[in-house]
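Asks: Structural data only, the sequence is not supplied:
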């Protein structure tokens, strides 16, 4: 038989395989799915502001975003191309910390505001994250839609 004659059978098999893949993915809980987003992060020698930001990050952000902003089962990695400064500016980090942010890239749910962190502290935290990003090959890249 020719490929054209068997095309409907192959199509049915492909749809079944895709459906099975989706079913397996959906059967995993959010924590199991999120583990796939944790990244390895190299920490560079940090600036003075970056070192201050690291201490603040570990105290206020690491419980969800992980040590070195590598991600956890509770929050995404910030050392990720999605957060390059051309896509998520420093202002986006300020907004998220001050007002919270609705889930839009990851399966973790909404991020609540962090009112215990001052603007000056956010500045240091953002500097730390940006230094980690640059050290891990994530420089500014213009966002294209």
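Replies: Sure, I can see it. Since the structure is predicted, the reported quantities are computational estimates derived from the model, not experimental observations.
Asks: Could you use CA atoms for every contact and neighbour count after this?
Replies: Will do.
Asks: Please enumerate the helices of this protein.
Replies: 3-27, 30-34, 48-60, 62-65, 90-99, 119-135 (DSSP state H).
Asks: Out of these, which is closest to residue 80?
Replies: Residue 80 lies closest to helix 119-135 among these, at 7.3 Å (CA to CA).
Asks: isn't residue 80 right up against residue 134?
Replies: No: using CA atoms under 8 Å, residue 80 makes no contact with residue 134, being 10.4 Å away.
Asks: who touches residue 31 in this structure?
Replies: 73, 74 (CA atoms under 8 Å, 6 or more residues apart in numbering).
Asks: That one and residue 23, how far apart?
Replies: Relative to residue 23, residue 31 is positioned 16 Å away (CA to CA, to the nearest Å).
Asks: Can you check which of the helices of the chain gets nearest to residue 109?
Replies: Among the helices of the chain, the nearest to residue 109 by CA to CA is helix 30-34 (9.6 Å).
Asks: Name the residues of that closest one that are buried.
Replies: residue 34 (16 or more other CA atoms under 10 Å).
Asks: and that helix, how far from the chain's centre?
Replies: 13 Å (CA atoms, centre = their mean, to the nearest Å).
Asks: Run a quick neighbour tally on residue 10.
Replies: Other residues near residue 10 come to 13 when the count uses other CA atoms under 10 Å.
Asks: take the one below as the second:
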């Protein structure tokens, strides 16, 4: 019976097509392989999409937390966390600002540039 179950599972999986790697990345709201975020391109995007809540220089407002803060350092919040926050929103967990809604109409590449900008600002503030 065990061999039959294993064989049936393999047969079922053989009929499934794995998603294209780029489709997978897009579904995760990640840019394509080889993409390199540019902080200079991220600055105006940050102003458009993030500044109202996170402040003009990422130091926070009464509506949202500071992203130029040790809490958001790369070892605690990887770049992937920013992509997930944009795609899905975030439930309040570090601060008392309430939940962050998903950000509509922003591409994975634009988010990648914003992350590069945030990382540059963190580095300038000696946040590693």
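Replies: In hand now; what should we look at? The structure displayed is predicted, hence computed values, not measured ones.
Asks: Superposed, how do the two chains score by TM?
Replies: Superposed pair, TM-score by TM-score structural alignment, normalised by the length of the second structure: 0.70. Supporting alignment: 92 aligned residues with a CA RMSD of 1.0 Å.
Asks: one step back: compare residue 80 and residue 134 of the first structure (neighbour count), which wins?
Replies: Per other CA under 10 Å, whichever of residue 80 of the first structure and residue 134 has more neighbours is residue 80, with 20 against 15.
Asks: Show me what the more buried one aligns to in the second structure.
Replies: Aligned against the second structure by TM-score structural alignment, residue 80 of the first structure finds its counterpart in residue 69.
Asks: can you pull the contacts of its match?
Replies: Applying CA under 8 Å, 6+ apart, the residues near residue 69 of the second structure are 59, 122, 127.
Asks: and the gap between the nearest residue to the first one once chain neighbours are set aside and residue 98 of the second structure?
Replies: I take that to be residue 59 of the second structure. Of all residues not flanking residue 59 of the second structure in the chain, residue 66 sits nearest, at 4.1 Å (CA to CA, 6 or more residues apart in numbering). As judged by CA to CA, residue 66 of the second structure and residue 98 of the second structure stand 14 Å apart.
Asks: what about those two, which has more around it?
Replies: Shown here are residue 66 of the second structure and residue 98; by other CA under 10 Å, residue 66 has more neighbours (19 against 13).
Asks: ok, residue 64 of the first structure - how many residues close by?
Replies: Using other CA under 10 Å: residue 64 of the first structure sits among 19 other residues.
Asks: actually residue 111 of the second structure, sorry about that
Replies: 25.
Asks: and it, what pairs with it in the first structure?
Replies: Match for residue 111 of the second structure (TM-score structural alignment): residue 122.
Asks: quick one: its match and residue 94 touch, right?
Replies: Yes: counting by CA under 8 Å, residue 122 of the first structure does reach residue 94; the two are 6.5 Å apart.
Asks: Grab the most central residue of the second structure for me.
Replies: The centre of the second structure sits closest to residue 83, judged by CA atoms, centre = their mean, with a distance of 1.3 Å.
Asks: That residue -> the first structure?
Replies: In the first structure, residue 83 of the second structure lands on residue 94 (TM-score structural alignment).
Asks: quick one: contacts for that match?
Replies: Residue 94 of the first structure sits in contact with 119, 122, 123, where contact means CA under 8 Å, 6+ apart.
Asks: between the helices of the first structure, which gets nearest to residue 84 of the first structure?
Replies: That would be helix 119-135 among the helices of the first structure, by CA to CA, at 7.5 Å.
Asks: Now find how far off-centre that closest one is within its chain.
Replies: 15 Å.
Asks: residues of it that come out buried?
Replies: Buried residues in helix 119-135 of the first structure (16+ other CA under 10 Å): 121-133, 135.
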